[in-house]
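> sequence first, then the predicted structure:
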Amino acid sequence: MNTEFEDSRGIDKCMVETYSNRRKMSLISRVVDIPLFLHIESECIEKIGDILSQNNLLFKNVLLLSGDTTFKAAGRRVVDILTGLGKSVDVMRIPDSTIETAERVRASIKDSNYNVVIGVGGGKVIDVGKYASNLEGINFISIPTTVANDGICSPVSVISYKKEKRSIITKTPIGVIADLSIIKDAPIRMIRAGIGDLLSNISAVKDWELAREIKGDNFDEFACLLSSRAAESVLISDSNDILSLEFLNKLVGSLTLSGISMGIAGSSKPASGAEHKFSHALDVISKNPALHGEQTSLGLIIATYLRGDDWERFVSIFGHWGIPTKAKELNISKEEVVKALIFAPKTRPDRYTILEHIKINEKKAIEAAEKTGVI
């Protein structure tokens, strides 16, 4: 008994000394910006009232952003539910994601007493909503009707300025409500693009690792782990039906994690590398740019080849799910692909990728695009 008593006193003394030492040190912590709530299921739009009340979001004045098609698909229903709960809802139609449209939304927020902005629609609607609400300091809720990219929950808005797309750091939405019954009804091309954008994370993380090794770039292990695991969860999926609710649930969840990884990193680096530079270059060069996720799919194949990794694996997986692997499938010419690869480093000169590492030129661009079958 005496021994036990002495041992416990020793432990108590040690604990007191440890706590005392802790008080002399400043605690190191990290603030991570993630949504307050996330709901991914069929018919969850019908639960929007319960979702808001459960999270103590008692706002009265709502600005709802939507497109013409997406308003019919989901926006009208959201308005009906919110007005039925006694909330005042104004609707603004979003035709594009230009700076002019984004500034009009911002001006509307500034001139009114809105408590929250809700974006019901695709990438353009959500990007405009994140941009305007962030600058005016009010909360934004994302209700995606398509999942063509990871913008549904990222702290980044892609805004067109003078016909050039620019990625602008904003803020992660306070909540995401992804109704799978609505997303399932979107064109399948959008879902395929979302898969392509997500899987490009694998390439982006490798580029950031390269930038750390060669340039001493600050590297966020946690953000990259989240980004990679999000992509791999879909990559290893054995589903043959990308319209199944099980697959869509996994895809939306993974795209959400991809967006959160950017918030953790304070940068788009965990989800944007050479393949995204290639897509941004195509937006500038191509006469008929394809969907962002479709273009990053091609960029992923080429970037993987340039690293000497297994690019054929992605060609096989994309083919299995009907995702384009050839430029001609997207009405993009051979010349545009080559020019885009050469121009790509200029889209983000501060971001070191495999393109800069190998000093991409016309000869290397043609070889990579031809060997992979992209052209």
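Okay, I see it.
> okay, CA-based contacts and neighbour counts for the rest of this
OK.
> which residues in the stretch 201-350 of the chain form helices?
Remark: helices assigned in the stretch 201-350 of the chain by DSSP state H, counting those that start in this stretch are 221-235, 245-265, 274-285, 292-307, 311-320, 334-347.
> distance to Asp68 added to those, as CSV?
Shown next, in CSV, are the helices of the stretch 201-350 of the chain (distance: least, CA to CA, whole Å):
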stretch, distance to Asp68
helix 221-235, 31
helix 245-265, 23
helix 274-285, 24
helix 292-307, 21
helix 311-320, 31
helix 334-347, 32
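> which stretch among those helices comes nearest Met190?
Nearest of the helices of the stretch 201-350 of the chain to Met190, taken as CA to CA: helix 292-307 at 8.4 Å.
> tilt between that closest one and helix 311-320?
160 degrees (axes from the mean of the first three to the mean of the last three CA atoms, to 10 degrees).
> count of residues packed around the nearest residue to Lys60 once chain neighbours are set aside?
Spatially, and ignoring its direct neighbours in sequence, Lys60 is nearest to Lys87 (4.8 Å; CA to CA, 6 or more residues apart in numbering). Other residues near Lys87 come to 16 when the count uses other CA atoms under 10 Å.
> circling back to that earlier point, and Thr98, which of the helices of the stretch 201-350 of the chain is closest to it?
Using CA to CA, the helices of the stretch 201-350 of the chain put helix 274-285 closest to Thr98, at 14.0 Å.
> so which elements touch the closest one?
Applying 3 or more CA pairs under 8 Å, 6 or more residues apart in numbering; DSSP states H and E, one finds that helix 274-285 contacts strand 164-169, helix 188-215, helix 292-307, helix 334-347.
> packing partners for the helix or strand following the first one?
Sequence-wise, the next helix or strand beyond strand 164-169 is strand 175-179, with elements assigned using DSSP states H and E. Using 3+ CA pairs under 8 Å, 6+ apart as the contact criterion, the secondary-structure elements in contact with strand 175-179 are strand 37-41, strand 139-144.
> next, the one to line up against it:
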Amino acid sequence: MNEILNMSMNEMAEADFDCSCGRHHSLPIKKIAIGKGVLKELPGVAAEFKGKQVYMISDNNTWKAAGEKAHAFLVNDGFKVKSHMFETGNEILIPDEAVMGRVLMEMPLDTALIVSVGSGTLNDMGKFLSSRTGVPYIIVCTAPSMDGYVANGAPLICGGRKISFVATLAYGVVGDTDVMKDAPMHMIHAGLGDVLGKLTALTDWSLAVEMIDEYRCDTCVKLVEKALKRCIDNAAALKERNEEAILYLIEALTLTGVTMAIVGVSRPASGSEHLLSHYWEMDFITRNKYPELHGVKVGIATPIVAEIYEILGADIPEATRKLCPKRAFVEELLNSAGAMISPKEVGIERELFYRSLLNANAVRNRYSVFQYAKDIGRLEEVTQKITERIYGK
């Protein structure tokens, strides 16, 4: 039982087991290859589709990072590949209706496999396209920037709002640390922010168990905690692009994705910190402003959520209170890696910040510390205190 706790990351593909939580879990991902130099293993991961049409999507940045080599590995091994690269220049690729329409229009009718080369956006595009066409997809990771590589949700922009669509899990994941260690440092910081968000996500999950008797899988909690520890212990080395630290970062991101996949909900990886991040992002997109990387905003939001728990203090059930990190601890981890800490650093004005704390809980139907603070009549007090600390009186 729970043999998955003793498996390496790459051994977890197609895991299938009866869990101590009382449920049966399975991970339908066929192949996981994460480590040094594994990009060359892509033809082996995709071997089932050799001789059939492969559709590769990338942008100009991810093409340079790994797409060109991935394409060559496949073609040289006898694969038939059509590649579509989005020219974005220095702009961020926004996965809205126009972009998703274009990626579908470029897809050959006889496509048997989709290969996405990228991180957050291109991965979300690939999995959404896969879920709507029934064609499996492989993700070639180019940055350790987020935890969605093995998750089945696809956050896309629709009608100006960020909506997390139910999509599908990847057929395979290829994450080469030789590629990811050279990712823009801002993306590495985003990955660290997303990982640290698990600290408050697990706290929120505990609060939901205590307050509304929500289901929780302790095996998933242990997997996330194990991954968190190694990443946190090596956080400071990320600013040096230390290969071991990068490996622990992508493993932590992937493992939290695995837990979401086997438990069927995003609770192990997403809590109040994600609600804040999504609120800020939707506001920025509505105003045609650059929304900043998801993980960067999650990293900034995490110590804020930790502070909410600190302010509520004894009002929080004891079992949950023991889990939550201190704001200073999270900020020090971010600072040690050179990551941003303040919402002001990403252009979040006082009014938006104040409003986000009051309204973030409406972003998703999920029990959180925001809902708890509202239920006990302390949300406005908490919002005022934190806003004044950051922006002044």
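Here it is on my side, so go on. Source: prediction; values computed, not measured.
> before we move on, the earlier item: adding distance to Val158 of structure 1 and mean neighbour count, write the helices of the stretch 201-350 of structure 1 out as CSV.
Formatted as CSV, these follow (distance: least, CA to CA, whole Å; neighbours: other CA atoms under 10 Å):
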stretch, distance to Val158 of structure 1, mean neighbour count
helix 221-235, 19, 20
helix 245-265, 13, 23
helix 274-285, 11, 26
helix 292-307, 11, 26
helix 311-320, 25, 15
helix 334-347, 14, 21
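> the one in structure 2 that sits across from Ile358 of structure 1 in the alignment: what's it in contact with?
Counting by TM-score structural alignment, Ile358 of structure 1 lines up with Ala373 in structure 2. Ala373 of structure 2 is in contact with Leu312, Leu379, counting by CA atoms under 8 Å, 6 or more residues apart in numbering.
> quick check: Ala373 of structure 2 is in a helix.
Yes: according to DSSP: H, G, I helix; E, B strand; the rest coil, Ala373 of structure 2 belongs to a helix.
> SS state for Pro95 of structure 2?
Secondary structure, three-state DSSP: Pro95 of structure 2 is coil.
> what lines up with it in structure 1?
Pro95 of structure 2 maps onto Ser97 in structure 1, by TM-score structural alignment.
> the helix or strand that contains Asn134 of structure 1 packs against which elements?
Using DSSP H and E, Asn134 of structure 1 maps to helix 123-136. The helices and strands touching helix 123-136 of structure 1, judged by 3+ CA pairs under 8 Å, 6+ apart, are strand 61-66, helix 99-110, strand 116-121, strand 139-144, strand 156-161.
> okay, the ones you listed in TSV with mean neighbour count and distance to Leu245 of structure 1 next?
Listed next are these as TSV, based on neighbours: other CA atoms under 10 Å; distance: least, CA to CA, whole Å:
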stretch	mean neighbour count	distance to Leu245 of structure 1
strand 61-66	23	24
helix 99-110	18	33
strand 116-121	27	19
strand 139-144	26	15
strand 156-161	21	27
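> ok, which of these comes nearest Gly319 of structure 1?
Taking CA to CA, strand 139-144 is the member of those nearest to Gly319 of structure 1, at 26.0 Å.
> spatially nearest residue to Thr172 of structure 1, not counting backbone neighbours?
Nearest to Thr172 of structure 1 is Pro155, by CA to CA, 6+ apart, at 4.3 Å.
> just checking, the one you found touches Ser167?
No: look at Pro155 of structure 1 against Ser167 with CA atoms under 8 Å: they stay out of range, at 9.9 Å.
> out of those two, which sits in the more crowded spot?
Pro155 (29 against 14).
> find the residues that touch each one of Pro155 and Ser167 of structure 1.
The contact sets of Pro155 of structure 1 and Ser167 do not overlap (CA under 8 Å, 6+ apart).
> count the neighbours of Thr98 of structure 1 for me.
By other CA under 10 Å, neighbour count at Thr98 of structure 1 equals 21.
> measure the one residue sitting closest to the centre of structure 2 to Ala373 of structure 2 for me?
Nearest to the geometric centre of structure 2 sits Asp147, at 2.8 Å (CA atoms, centre = their mean). Counting by CA to CA, to the nearest Å, the gap from Asp147 of structure 2 to Ala373 of structure 2 is 28 Å.
> which non-adjacent residue is nearest Thr177 of structure 2?
Lys36 (5.0 Å).
> hang on, that neighbour packs against Lys181?
No: shown here, Lys36 of structure 2 and Lys181 do not form a contact pair, counting by CA under 8 Å, at 10.0 Å.
> so what touches stretch 262-271 of structure 1?
By CA under 8 Å, 6+ apart, stretch 262-271 of structure 1 touches 32-34, 154-156, 169, 171-172, 198, 200-202, 204-205, 208, 220, 222-224, 227, 258, 261.
> run a quick neighbour tally on the match of Pro95 of structure 2.
A count of nearby residues for Ser97 of structure 1, using other CA under 10 Å, gives 22.
> follow-up on the earlier one: so which of the helices and strands packed on helix 274-285 of structure 1 comes closest to Ser272 of structure 1?
Using CA to CA, these put helix 188-215 closest to Ser272 of structure 1, at 5.0 Å.
> who are the packing partners of the closest one?
By 3+ CA pairs under 8 Å, 6+ apart, helix 188-215 of structure 1 packs against helix 221-235, helix 245-265, helix 274-285, helix 292-307.
> turn those helices into JSON lines, columns for distance to Lys72 of structure 1.
Listed next are these as JSON lines, based on distance: least, CA to CA, whole Å:
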{"stretch": "helix 221-235", "distance to Lys72 of structure 1": "30"}
{"stretch": "helix 245-265", "distance to Lys72 of structure 1": "21"}
{"stretch": "helix 274-285", "distance to Lys72 of structure 1": "29"}
{"stretch": "helix 292-307", "distance to Lys72 of structure 1": "24"}
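> closest to Lys124 of structure 1 out of these?
helix 292-307 (11.7 Å).
> can you check which part of structure 2 that closest one sits on?
Counting by TM-score structural alignment, helix 292-307 of structure 1 corresponds to 294-309 in structure 2.
> so which of the helices and strands packed on strand 175-179 of structure 1 is nearest Leu248 of structure 1?
Proximity to Leu248 of structure 1 (CA to CA) singles out strand 37-41 among those, at 9.2 Å.
> aligned partner of Glu221 of structure 1 in structure 2?
So, by TM-score structural alignment, Glu221 of structure 1 is matched to Asp218.
> for Ser145 of structure 2, helix, strand, or coil?
Ser145 of structure 2 - assigned by three-state DSSP - is coil.
> counterpart of it over in structure 1?
By TM-score structural alignment, Ser145 of structure 2 lines up with Ala148.
> now Leu249 of structure 2
Mapped onto structure 1 by TM-score structural alignment, Leu249 of structure 2 lines up with Leu251.
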